[in-house]
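Participant: here you go, sequence then predicted model.
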Amino acid sequence: MSEVILVAGVDEVGRGPLAGPVVAAAVILHPDRPISGLADSKKLTEKRREHLAQEIKEKALCWALGRAEVEEIDQLNILHASLLAMKRAVASLSTQPVHALIDGNRCPDLPCSAEAIVGGDASEPAISAASILAKVARDWEMMQLDERYPGYGLAKHKGYPTKLHVEALSEIGVSPIHRRSFGPVKKLLAGAEVSNTASERE
């Protein structure tokens, strides 16, 4: 067996949506069990992502997910919530890495050395694997949330601020899984407060 160098790839999914958590994954690939076709999860079809996610889970030395909830996103801001989700993913690995490759330009606070790589999900296989696991996990969760909070189209757009989503927000209102610190949601809530204050005065 080749010497196993414990380097974890780390990535997150869900910084841009108006609803739902941000989900991160950490993966330590096995040197003797290569996985072909790893790439930025956004460049893969849904079917290909799901196939690769299963292969990653079977072949990786270890993998784990981490998350930050909507309340944490609103409290911390999306950048710090994303870093927290990444930190939680690494902490959940059954084998701790000696080094971590982080997609982006900021590193979370980790007990091991870390390196931020812009575009790492396209250039580093371990980060690509993490991006795939995170996206498949979050997409599945948003499909489940679509059943609990129908009408917003969450299964289709996964919480991103599409025209359909923004229109549904205006018609249905803000749900418990919407990020209140994000512009379109914040604006709607502010409008509702103004409307309620005017009604109270009347």
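Facilitator: Arrived safely.
Participant: for the rest of this, base every contact and every neighbour count on C-alpha atoms.
Facilitator: Will do.
Participant: continuing past the lengthiest helix in the chain, what's the next helix or strand?
Facilitator: Identified as the longest helix of the chain according to DSSP state H is helix 125-148. Using DSSP states H and E, the helix or strand that follows helix 125-148 in sequence is helix 154-157.
Participant: OK, contacts around the closest residue to G104 other than its chain neighbours?
Facilitator: In space, and not counting its chain neighbours, G104 is closest to V118: 4.3 Å by Cα to Cα, 6 or more residues apart in numbering. Taking Cα atoms under 8 Å, 6 or more residues apart in numbering, we find V118 in contact with D103, G104, N105.
Participant: what subset of those is buried?
Facilitator: By neighbour count, with 16 or more other Cα atoms under 10 Å, the contacts of V118 hold D103, G104 as buried.
Participant: CSV for the contacts of V118, including distance to L65?
Facilitator: Shown next, in CSV, are the contacts of V118 (distance: Cα to Cα, whole Å):
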residue, distance to L65
D103, 15
G104, 18
N105, 20
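Participant: can you put the contacts of V118 in TSV and add secondary structure?
Facilitator: Converted to TSV, the contacts of V118 look like this (DSSP: H, G, I helix; E, B strand; the rest coil):
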residue	secondary structure
D103	strand
G104	coil
N105	coil
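Participant: please enumerate the strands of the protein.
Facilitator: 7-13, 22-28, 62-68, 99-103, 113-117 (DSSP state E).
Participant: tell me which of these sits most buried.
Facilitator: Among these, the stretch with the highest mean neighbour count (mean count of other Cα atoms under 10 Å) is strand 22-28, at a mean of 32.
Participant: what packs against that strand?
Facilitator: For strand 22-28, the packing partners by 3 or more Cα pairs under 8 Å, 6 or more residues apart in numbering; DSSP states H and E come out as strand 7-13, strand 62-68, helix 78-91, helix 125-148.
Participant: okay, the angle between the second one and helix 125-148?
Facilitator: Between the axes of strand 62-68 and helix 125-148, defined by axes from the mean of the first three to the mean of the last three Cα atoms, to 10 degrees, the angle is 50 degrees.
Participant: let's bring in a second model and compare:
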Amino acid sequence: MVADAPVNGDLFRLDDGEAHVAGVDEAGRGPLAGPVAVAAVILDPARPVAGLDDSKKLTERRREALFPLIQEHALAWRIVFVEPAEIDTLNILQATLEGMRRALSLLEPRPRLARIDGNLVPSGLACAGEAVVGGDGIEPAIMAASILAKVARDRAMHVLHAQWPQYGFDAHKGYPTPAHLAALAEHGPCPAHRRSFAPVRRSLDLGCVVQVPG
């Protein structure tokens, strides 16, 4: 799986320092499987994207339509995946914060301020950071980041579904739905599962067979 997506370098503008404020959001902290996706976006005030909103309030079709528009119109954007093995090593909170640091560090032009959805700001940022509770509903740059992260992660889960169809990743995206828990009990975890998460850990404690690539 690709670890991060390329910056859309053709659209950078360096003449508007006020515009260099990045919105940051994540998708996939709660699932039992798959990566956590983090996106950072610097929007261009001269090229607004109509219809931005919290990704959770948008239909899948609308998110998919906005995804390329954000990439085309933004001054800069970056999407980073933190994979299950690193999540298990760091824990999900620290893995998410690390993804935010990486996404912001890869933006060019560099932001002068990062507005981050939630109540925590990662340490070690190369710019000032500001936590915005509910930011994915009020801050356009965070809305854009939430859409990029959600769409990118959903697409990644479809890729994992093609490899491990017995878990139904295309439907529940790795979240602990009854169908996913039943599949986990029947098949045991696969390499895409987060072994530090309690339901996966319990399946290992019960001796469920770990699925390996065929």
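Facilitator: Arrived safely, thanks for sending. A quick note: this is a predicted structure, and the numbers were derived from the prediction, not measured.
Participant: got the strands of the first structure as a markdown table, with distance to A85 of the first structure columns?
Facilitator: Putting the strands of the first structure into a markdown table (distance: least, Cα to Cα, whole Å) gives the following:
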| stretch | distance to A85 of the first structure |
| --- | --- |
| strand 7-13 | 8 |
| strand 22-28 | 5 |
| strand 62-68 | 4 |
| strand 99-103 | 12 |
| strand 113-117 | 15 |
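Participant: what span of the second structure is stretch 61-71 of the first structure aligned with?
Facilitator: Under the alignment (TM-score structural alignment), stretch 61-71 of the first structure falls on residues 75-85 in the second structure.
Participant: no, scratch that, I was asking about stretch 18-25 of the first structure
Facilitator: Under TM-score structural alignment, stretch 18-25 of the first structure corresponds to residues 32-39 of the second structure.
Participant: quick revisit: equivalent range in the second structure for the longest helix of the first structure?
Facilitator: Under TM-score structural alignment, the match for helix 125-148 of the first structure is residues 140-163.
Participant: just checking the distance from that stretch to the centre of its chain.
Facilitator: Mean-position distance between stretch 140-163 of the second structure and its chain equals 6 Å (Cα atoms, centre = their mean, to the nearest Å).
Participant: mind listing what's buried in it?
Facilitator: By 16+ other Cα under 10 Å, the buried positions in stretch 140-163 of the second structure come out as 140-154, 156-158, 160-161.
Participant: show me what contacts the equivalent of G51 of the second structure over in the first structure?
Facilitator: Aligned against the first structure by TM-score structural alignment, G51 of the second structure finds its counterpart in G37. Contact analysis of G37 of the first structure by Cα under 8 Å, 6+ apart lists L52.
Participant: try it again with 7 Å
Facilitator: For G37 of the first structure, the contact set (Cα atoms under 7 Å, 6 or more residues apart in numbering) is empty.
Participant: how close does it get to E124 of the first structure?
Facilitator: 12 Å (Cα to Cα, to the nearest Å).
Participant: likewise for A155 of the first structure?
Facilitator: Separation of A155 of the first structure from E124 of the first structure (Cα to Cα): 29 Å.
Participant: do the same with Q75 of the first structure
Facilitator: Going from Q75 of the first structure to E124 of the first structure by Cα to Cα gives 32 Å.
Participant: compare neighbour counts for these two and give me the winner.
Facilitator: E124 (18 against 14; other Cα atoms under 10 Å).
Participant: quick check: closest non-adjacent residue to the more buried one.
Facilitator: Leaving aside its chain neighbours, E124 of the first structure sits nearest to G9 (7.7 Å; criterion: Cα to Cα, 6+ apart).
Participant: residues contacting the counterpart of the one you found in the second structure?
Facilitator: Residue pairing (TM-score structural alignment): G9 of the first structure is matched to G23 of the second structure. G23 of the second structure makes contact with A40, V41, I42, A114, R115, I116, A141, I142, A145 under the criterion Cα under 7 Å, 6+ apart.
Participant: right, and R15 of the first structure touches V22 too?
Facilitator: Yes - the criterion here is Cα atoms under 7 Å, and R15 of the first structure meets it with V22 at 6.1 Å.
Participant: what sits in contact with each of these two?
Facilitator: Common neighbours of R15 of the first structure and V22 (Cα under 7 Å, 6+ apart) do not exist.
Participant: neighbours of R61 of the second structure, how many?
Facilitator: As a burial measure, R61 of the second structure scores 8 neighbours (other Cα under 10 Å).
Participant: hmm, I was thinking of L154 of the first structure
Facilitator: Neighbours of L154 of the first structure under the rule other Cα under 10 Å: 23.
Participant: the closest residue to R33 of the first structure other than its chain neighbours and L84 of the first structure: what is the separation?
Facilitator: Computed as Cα to Cα, 6+ apart, the closest residue to R33 of the first structure that is not its neighbour in sequence is K59, at 5.9 Å. Per Cα to Cα, K59 of the first structure is found 26 Å from L84 of the first structure.
Participant: thank you kindly, that will do.
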